[in-house]
Structures are given as structure tokens and as C-alpha cells.
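1. Here is the input, now give the coordinates:
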Amino acid sequence: MKKKLAALLAMSLLATGALTACGGSETPAEDSTADQTQTEGTEANTSAEGGTLRMGTNATFPPYETVDENNNVVGIDADIAKAVADKLGKELEIVNMEFDSLIPALGADQIDIVLAGMTVTPERQEQVDFTESYATGIQSIIVPEDSAIATVEDLADKTVGVQTGTTGDIYCTGDLGEEHVQRFESGVVATQALVNGQIDAVVIDNEPAKAYVEANQGLKILDTEYAVEDYAAAVKKGNTELLDQVNSALEELKADGTIDEIIANYIHE
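-> So this is what the prediction gives:
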């Protein structure tokens, strides 16, 4: 629901939405095939007619979505959405907003679809309809290099930073309790709080975790996984026509290798 600058520069850019790419460098604009109409916040073109597919995202999640030097949203999800829009004969419009505003925006018809590294959960399934999964994610734990935290169990009495509304937020709140969770508007801000010693760890998806650790000396990602989860696109509850169309497009894009190729452009094993 992810983009080598010095730590201070990276954080100042990221906090304003110009996020660095996986590995800590800015995602090159040429890596994105998404010719887009960009819209900030929730003031999207609310017309559901015509040839536009309005994708909502939170572009603080490298390499799935980030903002490049031209203020365009680029990344895995942007490229997949562009490929889906092409299959549907539509123009892609990307609406960048806070992560916890995405589902309400779907319900208010401000956007048509969400691609934001969003994990399928029972709670979210009550609010939106999910497509078939197009990628797998891992929730990872970031800690200082000299931290005594080595396992998930070691988080029990610690203060853990999460991005508001993400599965990291959901998991940690359920497992550790509200008193041990501190919420932030983005993984960037949560990581800066860790660097500043305000919290003991950050739980966030593995790919952006790599970028944040690369951009900040003195941090590491634990070998242990907090959780493994599936990413899917979301549409408004009950919009079966669009759900079926997107699922058909995703099936074709999986079958012809397009999705694997897009992911490989950003994530190098």
C-alpha cells in the first residue's frame, strides 16, 4: 500500500512525498511505464464515466509507489495499474492520498480502484472487494544495529512504530496492545523516530524497509519475518463489474509474464 541519498536529505524529501527508491536511490522515471494524470489528495475527478481509471494510492511505499523528481507517482503498482488500464481501454489517473483515506475514498466514489501495497485482511474485506492477489509481501522489523531485539517475541514490552492503518498497525496493535504501538503518517516518519531513539522498532513491509535502512546508517532488518501476506487491488464493495474486469486483466498480465517483468524491474533478488 514502495524508492542513495544521505539520510538527512532522504528524510526531508520523503517526508514531503518525494520518496527514494528500493536500495535508497530515486526510482528512475524510465522504470515506470505509467503515463498518468496526477491528482493530489482526495480532490479527484469524481466522474465515473468516460475512459479513465482512477487509482488511489499512498506514494510512500517504495518500490510499489513513490514520487519521482518530476512529482509523478511511479513504481510497481503504478505500472501494474497502467497495464490494467490499457487492457480495459482506459486512461490511468493516479490520486495520491493518505493510506487510511483510501478505503473511504473508494466508498465516496472519489477513486475507482486502490493499488497501494494493500494486504487482504478480513476487516478490509468487509469494506471493499479485493481482486486476486498480484504480489506477496513480508512484514519486517527494523531495529538499531545494536538493539537487543532479535525476534518477534522480543517486541513484547517495547514501543513499536507503524504507519497508521497498515497491516503493521493492525498486527502490532493486536499482538502488543495499544500502549506499545506508536502510529505515524508514513514509514519514513516512523523510521526517523527510530533513528531519533523515540521508539524501539518499526514494523513495515520488507521492500520499503530496505530503502529506509539503506538511507539511514545504524539500522538493520531482522532476519525473522513478522508476517507474510498477499497484496491485491481493491474496488468499491459491490462493484462486481469493475472487479471482474480487473481480475480478467490481471489474469492476462500474469499469464503473459507482464506482472513478473514489472516486479523484476524494481525488485532485484
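
2. okay, CA-based contacts and neighbour counts for the rest of this
-> Noted.

3. What ranges does the stretch 51-200 of the chain have for its helices?
-> For the stretch 51-200 of the chain, the helices defined by DSSP state H, counting those that start in this stretch occupy 76-88, 102-107, 122-125, 167-176, 187-195.

4. so can I have a markdown table of those helices showing mean neighbour count and distance to Ala211?
-> Compiled in a markdown table, the helices of the stretch 51-200 of the chain are given as follows (neighbours: other C-alpha atoms under 10 Å; distance: least, C-alpha to C-alpha, whole Å):
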| stretch | mean neighbour count | distance to Ala211 |
| --- | --- | --- |
| helix 76-88 | 24 | 15 |
| helix 102-107 | 20 | 23 |
| helix 122-125 | 11 | 27 |
| helix 167-176 | 18 | 17 |
| helix 187-195 | 23 | 10 |
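
5. Would you convert those into TSV that also reports distance to Val160?
-> Output for those, formatted as TSV (distance: least, C-alpha to C-alpha, whole Å):
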stretch	distance to Val160
helix 76-88	27
helix 102-107	24
helix 122-125	22
helix 167-176	8
helix 187-195	9
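
6. Select, out of those, the one closest to Ala7.
-> helix 187-195 (9.3 Å; C-alpha to C-alpha).

7. Another for comparison:
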Amino acid sequence: MQGLVLSKILKRLLVPVLGSLLAVSAGSAVAADSYWQQVKDRGTIKVGVLVDWPPYAAADANNQPSGYDGGVAKLLADYFGLKLEYVVMTGPNRIPFLLTDKADVLVASLAITPEREKQVQFSKPYSAASMVLLGPSSVGISTPADFPKYKIGVPRASTTDIGVTKVAPEGTKLHRFDDDASALQAMLVGQIDAVGTSSVIAADVQKRFPGKYKVLYVINEQRMAIAMRKDRPELLKAMNEFIAADMANGKLNALFEQWLHTPLPKSVTQPDQ
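-> Next up is the predicted model:
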């Protein structure tokens, strides 16, 4: 008899508690899933972009975001019929801006890496670039074993920084700068001997200074994707829908060719193969 009474008391106590826990859990899931709906209801999508990594990210004559990333952001907003709000940021503050909701998504040349996947979720890739070491023709770097002989600059906390650091032997003198432009300028004025940058930027520098600079070492190829907070599955689904559609209709490839004068690489157009 005592056991039956105790069972009834516990049931009366536990049912409301369990109900509250389930309600909180369900509410959290709904909140997470509804973020994309909030963006659509707002009518504006806030897209984080860079303006200091041409031709991927640049500013036009009116100081508005331009380049390939700026164009992708516009295609994205147009695809969903939303007003576009650019949120200009620097390389190091891309993920912090995203995690504090200053931007809904990033179209900011953010390469997919295992470390970043712990913090954010990525769409299918929309872009790619090879990372290289660029320097004067007189610099004798051909393998990582040569790195310690020279001063090498990289943009701080970038995938170039990660890539160079990964292969650099002990004793390498790495100089970290706030962004790509600062690192490149340091190389041009002789403050450092080589700079980690994209193959596209390297080609532009070589074109502007014929015979003076060369690609010393190829670090890796990076695939870039739209990034967003992890707790937003419907937003991820929408971004992948946009990429699939504008990849299929050729708009992304046409935009890439406009800015980089080459087709999108197969690692982007056929990422699962």
C-alpha cells in the first residue's frame, strides 16, 4: 500500500517536470529551425563580406563591396527575392561576427577546414583558390626546408597562415599581418622576403611587375563555402539550394570567369566526385 501511494506521489511530481523539459527542448528546436523564416520575414539578408582580397573580394568606385564574393552575395539575395545588406568585415573577425549574429551568413572567401567546422557549418563550395608563396625571383625557396632562411608573411589566422604553419619546419620566421593587403604590401616594400597568398593575386602581381616576382611554392588548394551558425538547418538547406540552382544555370561560373578569367574548378562544380 505504501509503495502504491509513493508511486502516485512521484508521478504527480515528475510528470510536470518532464513536460517542462520536453517543451523547452521542442521550443529550442523550433527556434533553431525558424531562423531562416525570420530572415525571410525580415525581407533582408545580412551577408558578411571582405573587401581586401581582390578579385575575390574588393570595393568598387563607390566603396561598395565588389569582386566575386560581392557578386555571389547579390545572386544569393536575388535568388530568394530578399534585400541585400552587406556587412563588411576583416579576415580575423569573420567567424566572431557570424556567431554574434552581426551577419546571417558569410560569403567571405572562408575556406572549409576541420577547425572551422567545429565552430560553423558550411554549404556546398561556391569558390576555390590555390594558396602559394610569392616572392622576388631572387628568393631561393623551392621546398619547406628553405623556409627558415627567409622572412615569410601571412594574413593572421587565415587558411594561408594555417597551411604555411603546417608545413613550416622549426626555425621558420613567420610574420603575421592583419589582412592579405598588409602582408602583400610588406613583401612589395621588402619588409619580408615572401608572402602567402592566392594564385590569382600572385598572377596579378606578376602581371603588374613582369619578371620581378614568381610563385616559389604551392601550399594547397582551398575550397570556399557559405558559412552560417551550426544551429540553423533550414538556413543551410536554403544556401545549398541556391548554390545548386546557380551552379546548374551557369550564373556562378559566369561570375567566376568575369572576375578570375577562368572557369570554376571541378573541385567546386563536382565536389562529390
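
8. picking that back up, Thr258 of the first structure: which of the helices of the stretch 51-200 of the first structure is closest?
-> Of these, the one closest to Thr258 of the first structure (C-alpha to C-alpha) turns out to be helix 76-88, at 8.3 Å.

9. The second structure: matching residues for the closest one?
-> Aligning helix 76-88 of the first structure against the second structure (TM-score structural alignment) gives residues 68-80.

10. Next, the mean deviation of that stretch compared to the first structure.
-> Per the superposition on the first structure, stretch 68-80 of the second structure and its aligned residues are separated by 1.2 Å on average (mean C-alpha distance after the TM-score superposition for the first structure).

11. Which among the helices of the stretch 51-200 of the first structure is found nearest to Ile94 of the first structure?
-> Checking the helices of the stretch 51-200 of the first structure against Ile94 of the first structure by C-alpha to C-alpha gives helix 76-88 as the closest, at 7.9 Å.

12. Nearest residue to Ile141 of the second structure in space, please, no chain neighbours.
-> Computed as C-alpha to C-alpha, 6 or more residues apart in numbering, the closest residue to Ile141 of the second structure that is not its neighbour in sequence is Leu216, at 5.6 Å.

13. mind checking which helix or strand the one you found is in?
-> Assigned by DSSP states H and E, Leu216 of the second structure belongs to strand 213-229.

14. what's the mean deviation for that strand versus the first structure?
-> Its matched residues in the first structure lie on average 1.7 Å from strand 213-229 of the second structure after superposition (mean C-alpha distance after the TM-score superposition for the first structure).

15. what's the helix or strand that comes right after that strand packed up against?
-> Once strand 213-229 of the second structure ends, the next helix or strand along the chain (criterion: DSSP H and E) is helix 233-248. Under the contact criterion of 3 or more C-alpha pairs under 8 Å, 6 or more residues apart in numbering; DSSP states H and E, helix 233-248 of the second structure touches helix 2-33, helix 35-42, strand 120-136, strand 213-229.

16. Take the ones you listed and write them to a markdown table, including distance to Ala61 of the second structure and mean neighbour count.
-> What follows is those, written out as a markdown table (distance: least, C-alpha to C-alpha, whole Å; neighbours: other C-alpha atoms under 10 Å):
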| stretch | distance to Ala61 of the second structure | mean neighbour count |
| --- | --- | --- |
| helix 2-33 | 39 | 11 |
| helix 35-42 | 29 | 14 |
| strand 120-136 | 24 | 23 |
| strand 213-229 | 26 | 21 |
